[in-house]
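Participant: sharing a model that was predicted from the sequence below.
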Amino acid sequence: MKIIFEAEAEGLVPLKKTLEMKLYPRVIRFVPNDENSLEKVSIEREIKDYDHLLPQIIFKKDRNPEMYIPMQNFSEEEMLMQHIESFAALDFGLRKIYWQTPRITWVPETEDEKVKITMPTYKRSFQYNLPKSEITLTWLQETVVHRDRVMHLVSPLSFFRIGSNHFHNFGYSEAFLNFYLMLEGLFGNGQSKNHKVENAFENAPTLMHAISETVLYLDNDTEKNTHKSWMVNFLQEKGWKYDNLGIIKAIICIRGNLSHYYFKSSRKQRDSFNEKENESIAWITMTICVFSTIKLRLDPFRAGGNQ
């Protein structure tokens, strides 16, 4: 039985015909599109012990059939594509290989293998369920008519927009750094030293309230337990408390770690291929930003409003 791990490529990399290279036990292929540009990268290999890896269709009484895809390890294929991606970006301007969302195809070599396959091809994908609120005329009027009162938020919110785009494309490190820039711009008082930023954050009532609301949300929403557990564990490792001040310390600490890189240091080894480890801090910081904006948008319409 053979399996093909295929990922789409982005970027106008010239390629007139399919390239094929054998790297035992794998075969690597670069496939062009009709415009003579690289469209896909695929890695094929043979699997002898495959029965426990094949997708299954499960039939249950009085229920629709369900697809079951066993846990599959494609770490070697992913690392090989990451290697190609990094060097092709440098040498040919490749933008990305979508190795996180590949198409998996099972290719039987015998009739016995063929009858075992119930789902020959499928695509691994991830997506977020984004809000579906409809934009209204009232929102447009209130946003535009009173724009002078909230003009100071346009630049900080641009970092939120960029961060959100990265987050929903699973670029959690860049997402977090942009959410941090929003908070730093609004509440950091122009400071750059960690201890001074920490002090500025602690003395910003709006930010402290937003963190409290985020903690309350984490405590009450069981679907976000993984994010809370991650934060609690991180703080315990540092010897910090799970409270507003501890979360501020965590945000500033992680911002420092993600802003530097030294390949010989485990602490400074930001891994652009393992974005998943930064999902929780990105989500928590994004939520703090959202809660912060609620008060920031209302303050200009109140007498004596402040941060």
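Facilitator: Ah, there it is.
Participant: from here on, just use CA atoms for contacts and neighbour counts.
Facilitator: Fine.
Participant: let me see the residues that make contact with the longest helix belonging to the chain.
Facilitator: Looking across the chain with DSSP state H, the single longest helix is helix 279-298. Outside helix 279-298, the residues within contact range by CA atoms under 8 Å, 6 or more residues apart in numbering are 150, 160, 164, 167, 170, 172-173, 175-176, 179-180, 182-183, 206-207, 209-211, 213-214, 226-228, 230-231, 251, 307.
Participant: second one coming, line it up with the first:
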Amino acid sequence: MKYGIICETKCTIPLHREEIFIVNGITISLIPKNGFLNEVSTSVSIPMTDNNYTYIKKATNNMNELIVNRDEVYYKKFIDIMIHLENFLGLHYELEKITWENRKEFWTPENEIERKSNMVFSHSINGKYPIRHEKINMQLLLQMLKENAALNKLKVPLSFYREGENYFKKFRYIDSFKYLFLAMESIYANGHSKSKKMISEFKKSGNLLQGFRVSISQIDNKHKSSCMGLGVEFGIVDWENEIIEFVVRIRGFLSHHNIKSNKYGNPFEHEKYCSITLVLMTALNIALTGELILLSKVNIVEYLLNKQE
């Protein structure tokens, strides 16, 4: 059975015919469309077993379930190849992105037995967050504009927050975390950059602490479990009560990288930081809303309550 993944590219690299390379038994294909590189495919022939093919499980409630089994060793190798290609082509050519986060996995039978046994030949992951369609409250907007001078203090933190939220929606959780931390640092660290000093300053903000309390209470058990597991890696015993120390420690980890040390792992493990970034983003949304209320005469609370009706 041939197992592989296909990823689209965002680039303007001319390519008029498919180019195929075989490296360490893995077939790598550069696939063109309309004269430009359009997709990158990696694949390998492996024996078909119960642990590496995908099938549809029929449930008792008539709801079918897709069971995705993959060869994790090759899957990680494929993603690693995509990252290396992305880095090299991005350095020397006009390539913005190989979309290895949104990919198509395929299982191609290579004989009749595999053809009869396999139930699913491909599946795609095209994740995206829901797009909100909310009307602007013009009265609120006018009041905010009138309070522009009073709100100038929040211009930079809100800009950092917006960038963090945009990266979150693109599944780039590490980038999102960094910008969200900058938003928090710019308003609550009071000019301090040392970890101990920042922790002390962050704990002085009632808005920030309340934001974290509400954020943690709102996330589901899956995200809580993820945060707990990540906390163990960072030496955090009680992540909910040590949330300030937790995010500061992550910030220090993500701000440095030493290629000679295994301690730092892969700086592109975005999924690993999804849950803690969600906690930070929600907390900052609440905290920054509190700052808007303190600095202006705008009745944001009434607006938010009306929006929920």
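Facilitator: Structure's in. What do you need? Remember, it's a predicted structure, so these values are computed and weren't measured experimentally.
Participant: TM-score for these two?
Facilitator: Here the TM-score for the pair of chains, by TM-score structural alignment, normalised by the length of structure 1, is 0.83; 296 aligned residues with a CA RMSD of 2.9 Å.
Participant: can you get me a residue count around the closest residue in space to residue 240 of structure 1 that isn't next to it in sequence?
Facilitator: In space, and not counting its chain neighbours, residue 240 of structure 1 is closest to residue 246: 5.5 Å by CA to CA, 6 or more residues apart in numbering. Neighbour count for residue 246 of structure 1, taken as other CA atoms under 10 Å: 18.
Participant: likewise for residue 51 of structure 2?
Facilitator: Neighbours of residue 51 of structure 2 under the rule other CA under 10 Å: 11.
Participant: try residue 105 of structure 1
Facilitator: Neighbourhood size, residue 105 of structure 1 [other CA under 10 Å]: 17.
Participant: and the one 10 residues further on, by the same measure?
Facilitator: The local packing of residue 115 of structure 1 (other CA under 10 Å) involves 9 other residues.
Participant: tell me the helix or strand right after whichever strand or helix holds it.
Facilitator: Using DSSP states H and E, residue 115 of structure 1 sits in helix 111-116. Of the helices and strands lying after helix 111-116 of structure 1 in sequence (DSSP H and E), the nearest is strand 121-123.
Participant: average offset of that next one relative to structure 2?
Facilitator: With mean CA distance after the TM-score superposition for structure 1, strand 121-123 of structure 1 departs from structure 2 by a mean of 1.5 Å once superposed.
Participant: return the list of helices and strands in contact with the following helix or strand past that strand.
Facilitator: Next along the chain after strand 121-123 of structure 1, taking DSSP H and E as the criterion, comes helix 137-145. For helix 137-145 of structure 1, there is no helix or strand it packs on, judged by 3 or more CA pairs under 8 Å, 6 or more residues apart in numbering; DSSP states H and E.
Participant: check the mean deviation of the first helix or strand past helix 137-145 of structure 1 going along the chain from structure 2.
Facilitator: Going down the chain from helix 137-145 of structure 1, the next helix or strand is helix 147-150, by DSSP H and E. Helix 147-150 of structure 1, aligned to structure 2 and superposed, deviates on average by 3.6 Å (mean CA distance after the TM-score superposition for structure 1).
Participant: what range in structure 2 does stretch 12-22 of structure 1 sit on?
Facilitator: Per TM-score structural alignment, the counterpart of stretch 12-22 of structure 1 in structure 2 is residues 12-22.
Participant: who touches that stretch?
Facilitator: Applying CA under 8 Å, 6+ apart, the contact partners of stretch 12-22 of structure 2 are 27-37, 93-95.
Participant: okay, these in TSV with secondary structure next?
Facilitator: Output for the contacts of stretch 12-22 of structure 2, formatted as TSV (DSSP: H, G, I helix; E, B strand; the rest coil):
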residue	secondary structure
27	strand
28	strand
29	strand
30	strand
31	strand
32	strand
33	strand
34	coil
35	coil
36	strand
37	strand
93	coil
94	coil
95	strand
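Participant: which among those residues end up buried?
Facilitator: In those, burial by neighbour count holds for 27-32, 36-37, 95, counting by 16 or more other CA atoms under 10 Å.
Participant: could you dump those residues into a markdown table and include distance to residue 219 of structure 2?
Facilitator: Shown next, in a markdown table, are those (distance: CA to CA, whole Å):
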| residue | distance to residue 219 of structure 2 |
| --- | --- |
| 27 | 42 |
| 28 | 40 |
| 29 | 41 |
| 30 | 41 |
| 31 | 41 |
| 32 | 43 |
| 36 | 43 |
| 37 | 41 |
| 95 | 36 |
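Participant: residue 108 of structure 1 versus the most centrally placed residue in structure 1, what's the distance?
Facilitator: In structure 1, the centroid-proximal residue (CA atoms, centre = their mean) is residue 170; its distance is 1.9 Å. Residue 170 of structure 1 sits 33 Å away from residue 108 of structure 1, taking CA to CA, to the nearest Å as the criterion.
Participant: just residue 192 of structure 1 next, same as before
Facilitator: Relative to residue 108 of structure 1, and taking CA to CA, residue 192 of structure 1 is found at 59 Å.
Participant: the two: who's more crowded?
Facilitator: For residue 192 of structure 1 and residue 108, the more surrounded residue by other CA under 10 Å is residue 108, and the numbers stand at 17 against 11.
Participant: does the more buried one touch residue 121 like I think?
Facilitator: No - assessed by CA atoms under 8 Å, residue 108 of structure 1 is found out of contact with residue 121, at 11.7 Å.
Participant: any idea what the residue nearest to the centre of structure 1 aligns with in structure 2?
Facilitator: Checking with TM-score structural alignment, residue 170 of structure 1 has residue 171 as its match.
Participant: where along the stretch 151-300 of structure 1 do the helices fall?
Facilitator: Taking DSSP state H, counting those that start in this stretch, the helices of the stretch 151-300 of structure 1 run over residues 154-168, 172-187, 194-202, 205-220, 225-238, 244-258, 279-298.
Participant: residue 126 of structure 1: which of these is closest?
Facilitator: helix 154-168 (9.6 Å; CA to CA).
Participant: how close does the residue nearest to the centre of structure 1 get to residue 277 of structure 1?
Facilitator: Note on residue 170 of structure 1: its distance to residue 277 of structure 1, by CA to CA, is 11 Å.
Participant: coming back round to it: just put the helices of the stretch 151-300 of structure 1 in TSV and tack on distance to residue 129 of structure 1.
Facilitator: Below are the helices of the stretch 151-300 of structure 1 laid out as TSV (distance: least, CA to CA, whole Å):
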stretch	distance to residue 129 of structure 1
helix 154-168	9
helix 172-187	16
helix 194-202	31
helix 205-220	18
helix 225-238	17
helix 244-258	25
helix 279-298	14
